[in-house]
Every structure is written in C-alpha cells, then in structure tokens.
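J.: the sequence and its predicted three-dimensional model are supplied below.
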Amino acid sequence: MDAPQEVGGPVPTAPGRAALEVSSLSGRPGIRASGEITVVTRPSWEEALSELASNHAGVSYLELSDVGFVDVAGVTALAITAMNLPDGRVVVEHPPPHLARVLEMFWPNLHQIEVAPR
C-alpha cells in the first residue's frame, strides 16, 4: 500500500489557535483530517474537499476521528462538495457529534453524505 500523501498540509496558525492537517487515506479513496475546521483553517479544508471531489469514484471516505470541531461554514463546504458530486456518496467517519446535527438541521434530505458516528 502507498504511504499517505499530504493533501492540504498543516495550516500556519497564530499561538493558541488549532491547526488542520489533511492526508490521503491508505487503501481506499478519501482523506483523513485532524485538528479543527474554522475560519483560520477553512482554505486548507476547502482545498482538501476539492481534491476529494476530483478523485471521487462512487464512494469517498472522510475520516474525522481526530477533528475536535467543525464550524458551520466547514460543514457547508462539505455539503456543497457532496451535492456537486456526479454520483455516489461521501462517507464521513467518526466526526464530532455536532457535524451530524448541523447536516440534519440545514440539509435534512442530503443523501450524498452518510455519517458513521463516533
């Protein structure tokens, strides 16, 4: 198997601010993220989602077990990415609990995202 490849890489942050690291999953299509998804890290998040969409072939995986927080704009970027996929779905694995609640609140009929809870 190939070693994970860096997609977005760490985002430089000011002291006291969380970073976001994104890498490719090994052995299946998708990405793994760790850190926080906020206004500071959103450019890296959106770049990673763009990469995910460009490599999408039916099912893509998004591993978020090491993500502590995703703001509403970060969830919005995920929803928009999923809605723009030509077919298939994105399986979001182990996200922070509030991600599923935000999706249900704003996109209750978005079937292109499957959330596998923590």
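T.: Good, I have the coordinates. Numbering: from 1, shown residues only.
J.: alpha carbons only for contacts and neighbour counts from here, please
T.: Fine.
J.: what helix or strand is the residue nearest the centre of the chain on?
T.: Centroid-nearest residue in the chain: Leu62, 5.3 Å away (criterion: CA atoms, centre = their mean). Here Leu62 sits within strand 59-70, counting by DSSP states H and E.
J.: can you name the element that comes right after that strand?
T.: Proceeding N to C from strand 59-70, the next assigned helix or strand is helix 72-83, under DSSP H and E.
J.: so which elements touch that next one?
T.: helix 42-54, helix 97-106 (3 or more CA pairs under 8 Å, 6 or more residues apart in numbering; DSSP states H and E).
J.: okay, now the one to match up with it:
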Amino acid sequence: MDVPHVEGRPVPAVSGRAVLEVSPLSGRSGIRARGEISAVTRPSWEEALSRLARQHTGVSYLELADVAFVDVAGVTALAVTAMGLGEGRVVVEHPPPQLPRVLEMFWPHLSQIEVTP
C-alpha cells in the first residue's frame, strides 16, 4: 500500500516485505531514497522521479546510499526521466551496484545521468 506524499516528509511504500522511503534532500535539489526499488515499490519510485523532474533546475541529486536493490524497470524509469529533462543532468550518488551496470548495458551514452560512487 502506498502512503500519500506529504511535502518535506518521507514517503514510505510498503507491500509485503518491500519498502521504499523517499524524502527531499536538504540544501540542494533532489531526493534521498531508502529501501528497494522493485515491482512492488515502483509506483512510489516513479512518483518521486516525476516530482524530481517537475522541480528540476539544471542539476538534481539522487542519494541512493540506503537503497539495497534496484531492478531494471526502476533504472529504466530513471533513464526515461533523465532523458525527458531537456537540459541539465541528474547526479546519482552512492547507487547500488546494479544501477551503473544496467545504465552501461542499455544506455551507455546517456549524458543526462552522472553516477558517483
């Protein structure tokens, strides 16, 4: 079950055992995610990316240090969001190991996403 977003507060998505919490970053444009990005939590992930795109002003940050797993569809949602930004880029910080591998496999020349370890 998804919990409605309240601006400035974490958004948990819980169904079965999968959990995803998304909250805004303080001091810079972007979001922090915790948990896992999978079929169960994808609606919350896609909504968070949609909010990120609406607020995008050149560089947006995505802090994923506390994300244990992201599936291919979750990476696809990120890539599609980044391609739709027009200008600027999304800086993905501390992603789970499969995210850069999937980006390299399917979108090797996607300049709108910068991944930092």
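T.: Good, I have the coordinates. None of these values were measured; they are calculated from a predicted model.
J.: quick one: TM-score?
T.: Here the superposed chains carry a TM-score of 0.92, computed using TM-score structural alignment, normalised by the length of structure 2; 111 aligned residues with a CA RMSD of 1.1 Å.
J.: circling back: need the helices and strands packed on helix 72-83 of structure 1 in a markdown table (columns: mean neighbour count and distance to Gln5 of structure 1).
T.: Listed next are the helices and strands packed on helix 72-83 of structure 1 as a markdown table, based on neighbours: other CA atoms under 10 Å; distance: least, CA to CA, whole Å:
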| stretch | mean neighbour count | distance to Gln5 of structure 1 |
| --- | --- | --- |
| helix 42-54 | 18 | 12 |
| helix 97-106 | 15 | 25 |
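J.: quick revisit: the strand holding Leu62 of structure 1 vs structure 2, mean deviation?
T.: Strand 59-70 of structure 1, aligned to structure 2 and superposed, deviates on average by 0.1 Å (mean CA distance after the TM-score superposition for structure 1).
J.: neighbouring contacts of that strand?
T.: 28-38, 52, 88-96, 99, 118 (CA atoms under 8 Å, 6 or more residues apart in numbering).
J.: could you check the angle it makes with helix 97-106?
T.: 110 degrees (axes from the mean of the first three to the mean of the last three CA atoms, to 10 degrees).
J.: pull the distance from strand 59-70 of structure 1 to the chain's centre.
T.: When distances are taken as CA atoms, centre = their mean, to the nearest Å, strand 59-70 of structure 1 is centred 5 Å away from the chain's centroid.
J.: where does that strand end up in structure 2?
T.: Counting by TM-score structural alignment, strand 59-70 of structure 1 falls onto residues 59-70 of structure 2.
J.: what residues of the matching stretch count as buried?
T.: If you call a residue buried by 16 or more other CA atoms under 10 Å, then stretch 59-70 of structure 2 has these buried ones: Ser60, Tyr61, Leu62, Glu63, Leu64, Ala65, Asp66, Val67, Ala68, Phe69, Val70.
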